[in-house]
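S.K.: Mind looking at a prediction? Sequence and model below.
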Amino acid sequence: MQALIDQIEASLASRLYFLSIFTSLSLPDIAGALSSDNGEASSKKFIAWYEDWVRPRFRENVVSQSPPHIGQYIKELANPFDGESCYRFRCSLLHQGSTQHPKSKFDRIIFIEPGATTNVIHYGQINGALCIDLPGFCSEVLQGARAWLAAHEVHENVQRNLSRFAQRHSGGLAPYIVGVPVIG
């Protein structure tokens, strides 16, 4: 899983924004499945994982980036992109390639590419759309994934399910293919 996290960071640095968003949206599913008894993803697992490991990062990051005399007063700052909204966005983007979901509370989700403007709009609502800072969102997901992995990588379900996690095998994967790198 660490290799996947590293590759998401590399895709951001390489300005491969579609890959960054699509893959970041897969992490809550993957982590939820890894933690579970049956090793399978579900909407409930996605939403719960996102609420526990991603959504709080917004407030934490705002507080940590604010001067101490201001940060101490930021108590009730909630990310409007809740687990259910993120799950619906994930479904529409990954399965239909759309930033609009018919049951979303937002007309659409939009991301401003880094460097396009000096303004940063992160979870701002504009005419019914939710505007999200692309690196900010991916960073929050990656922060959550790292924290989750550090806290759960020794758990029995995670260990069992990680054994099936796709990984790179530099010398092949016998008995299927040997002598060349494969992912499997």
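M.R.: Looks like it came in fine.

S.K.: Going by C-alpha atoms from here, please, whenever you check contacts or count neighbours.
M.R.: Noted.

S.K.: Break down the protein into its helices, ranges please.
M.R.: Counting by DSSP state H, one finds helices in the chain at the ranges 2-13, 17-35, 43-53, 55-65, 68-71, 83-96, 134-152, 156-162.

S.K.: Next, format the ones you listed as JSON lines and append distance to Ile177 and mean neighbour count.
M.R.: Output for the helices of the chain, formatted as JSON lines (distance: least, CA to CA, whole Å; neighbours: other CA atoms under 10 Å):
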{"stretch": "helix 2-13", "distance to Ile177": "21", "mean neighbour count": "15"}
{"stretch": "helix 17-35", "distance to Ile177": "26", "mean neighbour count": "21"}
{"stretch": "helix 43-53", "distance to Ile177": "34", "mean neighbour count": "19"}
{"stretch": "helix 55-65", "distance to Ile177": "41", "mean neighbour count": "16"}
{"stretch": "helix 68-71", "distance to Ile177": "55", "mean neighbour count": "11"}
{"stretch": "helix 83-96", "distance to Ile177": "30", "mean neighbour count": "19"}
{"stretch": "helix 134-152", "distance to Ile177": "30", "mean neighbour count": "19"}
{"stretch": "helix 156-162", "distance to Ile177": "21", "mean neighbour count": "17"}
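
S.K.: which parts of stretch 96-104 are buried?
M.R.: Residues of stretch 96-104 classed as buried by neighbour count (16 or more other CA atoms under 10 Å): Thr99, Gln100, His101, Ser104.

S.K.: just to revisit the earlier point, which one of the helices of the chain lies nearest to Gly179?
M.R.: Nearest of those to Gly179, taken as CA to CA: helix 2-13 at 21.3 Å.

S.K.: One more to weigh against that first structure:
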Amino acid sequence: MDAVISEVRCCLESGNYRAALVLALIIPDVYGLIEHPECRKESKKRYVAWFNDHILVSYAKKFTPEGGVSESYFDGDMCYSLRCKLLHEGNNQIDVKSINVSGDKGCRFELRLIVGGSDSYGRAIYSVPGCETVMVRQVTLNITDLCEALCSGAEDFCRTRNKDDFNNRQLNYVDLSKMTGSLNVGH
């Protein structure tokens, strides 16, 4: 997985933000399975648990007296929904039905992804005379910061695990363009 983390950072450095985000969003899938092998057939459960255990603190709004997160503006459920929407539909219109939006009944949800700004969250109320008032819960996430939080969380996680936990977690492929010289192809 070191290669994935390195490739996420390489994509960020070269300005390939969508590629970086797509790649970073698989990290909780892989590490969630390592941490929760009993959830092999429950990808959402292990994804959310890993994110909330290792990344959630980066998105905390409030903490418990013990130092845990009591309220956040982005959590494992939201990240899992973003992962699904981005990987399967190519957008970030996450499904609010799957998200616990406490105190926001009847409120629309909007997730915005940005480059070069900072995270923010809040509610916007749109009221036009003669029309229904609409409340929108907005969360804005910096793509670079999200990718870096996922990469750093993965690195921290790796330091707590046995190297054997990561066997069979690499993409194995052969780059033929690098082998042509040693195979005398075309000569």
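M.R.: Perfect, I can see it now. Being a predicted model, the structure only gives us computed values, none of them experimental.

S.K.: what's the TM-score for these two chains?
M.R.: Comparing the two superposed chains by TM-score structural alignment, normalised by the length of structure 1, the resulting TM-score equals 0.69, with 153 aligned residues with a CA RMSD of 3.1 Å.

S.K.: Can you add distance to Leu173 of structure 1 and give the helices of structure 1 back as a markdown table?
M.R.: Below are these laid out as a markdown table (distance: least, CA to CA, whole Å):
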| stretch | distance to Leu173 of structure 1 |
| --- | --- |
| helix 2-13 | 18 |
| helix 17-35 | 22 |
| helix 43-53 | 31 |
| helix 55-65 | 38 |
| helix 68-71 | 51 |
| helix 83-96 | 29 |
| helix 134-152 | 25 |
| helix 156-162 | 17 |
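
S.K.: Point out the one among those that comes closest to Pro114 of structure 1.
M.R.: Taking the helices of structure 1 one by one with CA to CA, helix 134-152 is closest: 7.1 Å.

S.K.: returning to that earlier point: for the helices of structure 1, which one sits closest to Ile183 of structure 1?
M.R.: Across the helices of structure 1, Ile183 of structure 1 has its closest neighbour in helix 2-13 (11.6 Å, CA to CA).

S.K.: And the contacts of the closest one?
M.R.: Helix 2-13 of structure 1 is contacted from outside by Tyr17, Leu19, Ser20, Thr23, Ser24, Pro135, Leu142, Ala145, using CA atoms under 8 Å, 6 or more residues apart in numbering.

S.K.: same thing with stretch 47-57 of structure 2?
M.R.: 28-29, 31-33, 35, 68-69, 72, 74-77, 79-80, 149-150, 153-154, 157.

S.K.: Now do that stretch: distance to the chain's middle.
M.R.: The chain centre lies 10 Å from the centre of stretch 47-57 of structure 2; the measure is CA atoms, centre = their mean, to the nearest Å.

S.K.: what sits against the aligned residue in structure 1 for Ala149 of structure 2?
M.R.: Aligned by TM-score structural alignment, Ala149 of structure 2 pairs with Glu140 of structure 1. Applying CA under 8 Å, 6+ apart to Glu140 of structure 1 gives the contacts Val54, Arg55, Arg57, Phe58.

S.K.: Give me the most central residue, structure 2.
M.R.: Of all residues in structure 2, the one closest to the mean position by CA atoms, centre = their mean is Leu25, 4.0 Å from it.

S.K.: Could you export the buried residues of stretch 96-104 of structure 1 as JSON lines, including distance to Ile112 of structure 1?
M.R.: JSON lines is the format used below for the buried residues of stretch 96-104 of structure 1 (distance: CA to CA, whole Å):
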{"residue": "Thr99", "distance to Ile112 of structure 1": "13"}
{"residue": "Gln100", "distance to Ile112 of structure 1": "16"}
{"residue": "His101", "distance to Ile112 of structure 1": "19"}
{"residue": "Ser104", "distance to Ile112 of structure 1": "20"}
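
S.K.: of those, closest to Lys45 of structure 1?
M.R.: Of the buried residues of stretch 96-104 of structure 1, the one sitting nearest to Lys45 of structure 1 (CA to CA) turns out to be Ser104, at 18.7 Å.

S.K.: Give the closest residue to that closest one in space, chain neighbours not counted.
M.R.: In this structure, Ser104 of structure 1 finds its nearest non-sequential neighbour in Ser85, 6.2 Å apart by CA to CA, 6 or more residues apart in numbering.

S.K.: same check, this time on Ser120 of structure 2
M.R.: Excluding the flanking residues, the one nearest Ser120 of structure 2 by CA to CA, 6+ apart is Thr140, at 5.1 Å.

S.K.: The one you found corresponds to which position in structure 1?
M.R.: Alignment note (TM-score structural alignment): Thr140 of structure 2 maps to Cys131 of structure 1.

S.K.: My understanding was that its match contacts His122; is that so?
M.R.: Yes - with contact defined as CA atoms under 8 Å, Cys131 of structure 1 counts as touching His122 (6.2 Å).

S.K.: quick one, what contacts the match of Thr140 of structure 2?
M.R.: Counting by CA under 8 Å, 6+ apart, Cys131 of structure 1 touches Ile109, Ile110, Phe111, Ile112, Ile121, His122, Tyr123, Gly124, Gln125.
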